[in-house]
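Quick check, what structure comes out for this input:
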Amino acid sequence: MAHLLGAEALHLEYPTRVVFDSVTVGVEEGDRIGIVGRNGDGKSSLLAMLGGLIEPQAGRVTRRGGVRFGMLSQSDDLDPAATVGYAIVGDRPEHEWAGDAQVRDVIGGLVSDVPWDAVIGSLSGGQRRRVALAVLLIGEWDVIALDEPTNHLDVEGITWLAEHVKNRWAKNSGALLVITHDRWFLDEVCTETWEVHDGIVEPFEGGYAAYVLQRVERDRMAAATEAKRQNLMRKELAWLRRGAPARTSKPKFRIEVANQLIEDVPPVRNPIELQRLAVARLGKDVIDLEDASVRYGDRAVLRDVTWRIAPGERTGILGANGSGKSTLLGLIAGTVQAATGRVKRGRTVRLGTLDQQFSQLADISGDRVREVLGRTKTTFTIDGKDLTPAQLLERLGFAREHLSSRVGELSGGQKRRLQLLLLLLSEPNLIALDEPTNDVDSDMLAAMEDLLDSWPGTLIVVSHDRYLLERVTDQQYAILDGRLRHLPGGVDEYLRLRAADHAGAPPPAAARAAEPAGTVSARRSGAEERSARKELVATERRLARLAERIDTLHQQLAGHEQSDYTGLAQLTDELRGVEAEQGALEERWFELSELLD
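Reported below is the predicted structural model:
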């Protein structure tokens, strides 16, 4: 593949530390690279050096002649006095940009709900971020670099962005560099992962799932100091294989290798035991919403919501921005009052909330972290082991040297760690998390999920991070047109419902202007989809039976008389035949899964 962009022997340091030392990387045509690592380890600095925004102290960045490089950083240079329309399409005539399919796609996917004539300076932070992303994506680029592009995007927006970057260039052309903590996006889009850690950039083949597998293999051979990290990632891999098999359809590794690595790892959660403990702590009554409605002025935000929250329930809440998710959490917490209907709370409920504004830390911003921990309970039990608050904070990836820092001086990710720790130490039996993935990296997310796996209580999570929702919750609900709807099909069902809703609704003004006459969307027929789904179910059943047969054959081979060469040969031949059939069915399962995505 043709070379597009490269960096040789990059060295970058600040007065307090060396960020990179002799880093060499290359980007070629067709590369789709996800960049992961802990907050503060240099991901954004690496992207800024490749984009020419930061000059390294040593080394050089090279580009092939004529390569067009576009970048979305974490801040924008939009003119606050310009309108949204002018920022995106400039002074191009309407008939010109409206006839451009890429411009129409970007407008519809990112800013269809943003007033076309609104002034940039009047927009919210999230709207402004989406406009900046739209400005970038309507341009023609050979390389696009995105720094946290999924921030301020809801599930639909993230899904649209994934499809856009997958289809933006022809196969084996163009290149994408993306920093994101959204692990679903990494898995969906990226074919290579760069991990930034300890002053180096370590490449891995595949998206997040493949990265997890390879990192487990690396850590298994590492020194004993890596043991904690290794066990955590093995648990993550176990969930990837057992809980969401579609995630392993893209990485280029053999399924049996992954199964061998996780064969001694128990399931991430024991739902029966957790529910038993939850009932013991909560009783049978948690919170009941009965025909509850909330209005702000003339606008009905929630309508006739009925929901009986059960002890041990682990529920994710989906919804577009402004649909009423935080209002629903407010009803549960008692900070929002229902205009009509009833909210009944169990007498034993102790609610703990984690909000987006770090409000729990406001009163202790001047205290040192060690002082805050000194006022908490002495131990916390996780997986049968008693941990001190400092040990628990270390498990969440908090460095010991930061224990002397004042709370108000911590970074966003460090505040989120401390906020979660204090929440757990307050011993609630009902936890409500409102966008808990903000400001945290993938390692912190995995550690947080690990703690929540063994937490015996009721969990309500509002998030646009579909990986997190699928990982820590057992069911999902959505707020659609002010009503709460159960989603047996999870996030995919929510996206189908939203797509159907959009298809039946008139397009917004900007989209109407951008849509030329005669535009027809090509869709797979309902009959084809039903046929594929039916075959997928049959394939899954057949794979389950083959797995049982393979286990039986392995047991027979282990217990067979070793001198019976004929019998051993027959069992071995049968095993090979069954494994071959299993491999072919797995390939077909992957094809069907891709077809139905």
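
from here on, contacts and neighbour counts on C-alpha atoms
OK.

ok, residue 384 - contacts?
Listed by CA atoms under 8 Å, 6 or more residues apart in numbering, residue 384 has no contact partners.

Pull up the gap between it and residue 447, please.
Distance of residue 384 to residue 447, given as CA to CA, to the nearest Å: 17 Å.

what about the closest residue in space to residue 148 that isn't next to it in sequence, how many neighbours?
The shortest distance from residue 148 to any non-neighbouring residue, by CA to CA, 6 or more residues apart in numbering, is to residue 180 (4.7 Å). A count of neighbours around residue 180, defined by other CA atoms under 10 Å, yields 22.

the strands in the stretch 201-350 of the chain, which residues?
Along the stretch 201-350 of the chain, counting by DSSP state E, counting those that start in this stretch, strands occupy 287-296, 299-309, 314-318, 340-345.

any chance of these in a markdown table, plus mean neighbour count?
Below are those laid out as a markdown table (neighbours: other CA atoms under 10 Å):
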| stretch | mean neighbour count |
| --- | --- |
| strand 287-296 | 18 |
| strand 299-309 | 18 |
| strand 314-318 | 25 |
| strand 340-345 | 16 |
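
for comparison, sequence B:
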Amino acid sequence: MANLLSAERISLMLGTRHILDEVSLGIGGGDRIGVVGRNGGGKSTLLRVLQGDQAVDSGRVTRVGSLTIGVLSQVDTLPAGATVADAVLGDRAEHEWAGDSRIRDVLNGLLGGLEFAGLGGPDAVVGPLSGGERRRISLARLLIDDPDLLLLDEPTNHLDVEGVQWLADFLVQRRTRPDSAVVTITHDRWFLDAISTFTWEVIQGRVESYEGGYAAYVLAKAERTRVAAVTQERQDNLLRKELAWLQRGAPARTSKPKFRIEAANQLIEREPPPRDDVALARFATTRLGKDVIDLLDATVQLGDRTILDKQTWRLAPGERTGIVGVNGAGKSTLLRAISGEVPLSAGKRKVGKTVELAYLSQEVRELERLLGMSVIDAITEVRSFTMLDGKEISASQLAKRLGFDGPRQQVRVSALSGGERRRLQLLRLLMQEPNVLLLDEPTNDLDIETLTSMEDVLDGWAGTLLVVSHDRYLLERMCDRQLALMGDGQIRELPGGVEQYLALRHDQHQEVERRTARTSKAAAAQPPSPAAGDPSSYSPAQQREARKELARVERALARLTEREKRLHDQMLDAATDHEQTTSLSGQLREVHDEKERLELAWLEAAEIAD
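Below you'll find the predicted structure:
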């Protein structure tokens, strides 16, 4: 396949840094390329060069004549005064976009459907929206415009697990054409694996190309590193022999070392598991005892939303749990309730006597008072030594493991990047020697190399770990147990991991669609009233109450749907027990009757809320 874009021996200096050093590369039709590398290593600059927005010092970039390029940068360029509909759809007529299944797919996947329900409606103004909402609008507009070459800089930022899955499916299924290509910078390793046909690593002015996604990149890089080490050892042996000849005359006979070249997967097969779960759990129990933190019959409310509804959850010593859920489901609020920062509306929170809790929030304001300190001073302010992997290590050693080498440890906190400040936050927490660690989106602003370093450090940390993240790879790598918040006030166990969560969300969407269809059918069967569909016939207070009622009914319906599923499963298990089957059938009829009553209540509230 001919290249859509080619770069020949391009070089670029920014200040005293060599960002690109005689780099040659090509992007072919159908390519989906993931770009990885350290923060500040030149990934975003490379995208600007490919776009044509950044001139190079030497070399050239050529593009096929008719090539259209679309860019998702990390700079927000949306006009603040535009409406959501204008920002996403431009001047397209309604019949043009409403009848296009691809556009409808984008709107449903990123923006809450044709009515932009998640953004306040099509006429909502862009200016007051959050940064994450504006970024999703920019991504949706780009996918709808459908240029030949997509250049995406961190497209998964502000997307939940479900959104990342949708974007990966869209790029693979909708965008794989002989005349189109995608180049994306991302630290989401699951996303890289899901979409990439090639992986580029930007490193020390070079762009190294690897075939396949993240897993293939790691395997190939491990093999390249091993071969390079063998080559270096051969060179060292030759140098030593040459020195010996110069010192002693004719060299003595020596046997040549023999090296056995093995496939990269064999290298990994010999590697031990990342952590000894049994040993860590035993050590965690000695530090924590049997009691950690228990939520007993707990209810947590945030405004008029119920995050937890009479839930009991007991954290075990050494437990490593990942929490997933849609944006706005209350994951961060749940962590704050566990930490004691958010009080329970009902129920009880019990904390073990030996618990030492540390909480990595999404904010970095806690570093503001340390801006004048050096990195190492900000760490040693907490403690100079700590225990990890059963060994005592210094603050400097731990800092080095998380990417702060010797010179970087002397830099002032005020000069650190966002990713470095995030690392410093985690370092300070670990130096406190907590035995319960709560991490809220720990991957924010971190590159892949730093993420793997963080995982390596936490592999040797003994304690109870709770992680809220949309990074699917991190959840599966660090956590032995996964839970979901589905928006109905319940904590759902996920034995099948994120795959099970996505299946549950799919079923939830289908149930909402079926309920909406039944409601529409019931509404069509009723004679219209003079005030039907006329919002002006209801006061703002009535409409607010109706919206609250809608939310309450939808939560109740979700709980009934789950109960209905459990009853069906129980009936299958008790198929040969006539008495129990009869009892379960009666319970199922009660559930159906209650659902019908709630659906009518939903219809009545919807007429007022609209």
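
TM-score, when you put one on top of the other?
The TM-score (TM-score structural alignment, normalised by the length of structure 1) is 0.78; 482 aligned residues with a CA RMSD of 2.1 Å.

Nearest to residue 356 of structure 1, out of the strands of the stretch 201-350 of structure 1?
Residue 356 of structure 1 sits nearest to strand 314-318 of all the strands of the stretch 201-350 of structure 1, at 15.4 Å, using CA to CA.

Mean deviation, the closest one versus structure 2?
For strand 314-318 of structure 1, the mean deviation from structure 2 after alignment is 0.3 Å (mean CA distance after the TM-score superposition for structure 1).

What range does that strand cover in structure 2?
Aligned by TM-score structural alignment, strand 314-318 of structure 1 falls on residues 320-324 of structure 2.

and the matching stretch, how far from the chain's centre?
13 Å (CA atoms, centre = their mean, to the nearest Å).

go on, stretch 468-487 of structure 1?
Stretch 468-487 of structure 1 has its C-alpha centroid displaced from the chain centroid by 15 Å (CA atoms, centre = their mean).

Then stretch 112-124 of structure 1?
Relative to the mean C-alpha coordinate of its chain, stretch 112-124 of structure 1 is positioned 27 Å out (CA atoms, centre = their mean).

one step back: let me have the strands of the stretch 201-350 of structure 1 in CSV, adding distance to residue 257 of structure 1 as columns.
CSV is the format used below for those (distance: least, CA to CA, whole Å):
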stretch, distance to residue 257 of structure 1
strand 287-296, 44
strand 299-309, 40
strand 314-318, 31
strand 340-345, 48
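
among the ones you listed, which is nearest residue 369 of structure 1?
Among those, strand 314-318 comes nearest to residue 369 of structure 1, with 30.3 Å by CA to CA.

In contact with the aligned residue in structure 2 for the residue nearest to residue 148 of structure 1, which residues?
In structure 2, the residue matched to residue 180 of structure 1 (TM-score structural alignment) is residue 186. Residue 186 of structure 2 makes contact with 34, 35, 36, 153, 154, 155, 156, 192, according to CA under 8 Å, 6+ apart.

Kindly report the same for residue 350 of structure 2.
Neighbouring residues of residue 350 of structure 2 by CA under 8 Å, 6+ apart: 293, 294, 295, 296.

Then residue 181 of structure 2?
27, 28, 29, 30, 31, 32, 148, 149, 150, 175.

wait, the third one sits on residue 4?
Yes: in terms of CA atoms under 8 Å, residue 29 of structure 2 counts as a neighbour of residue 4; the distance is 6.2 Å.
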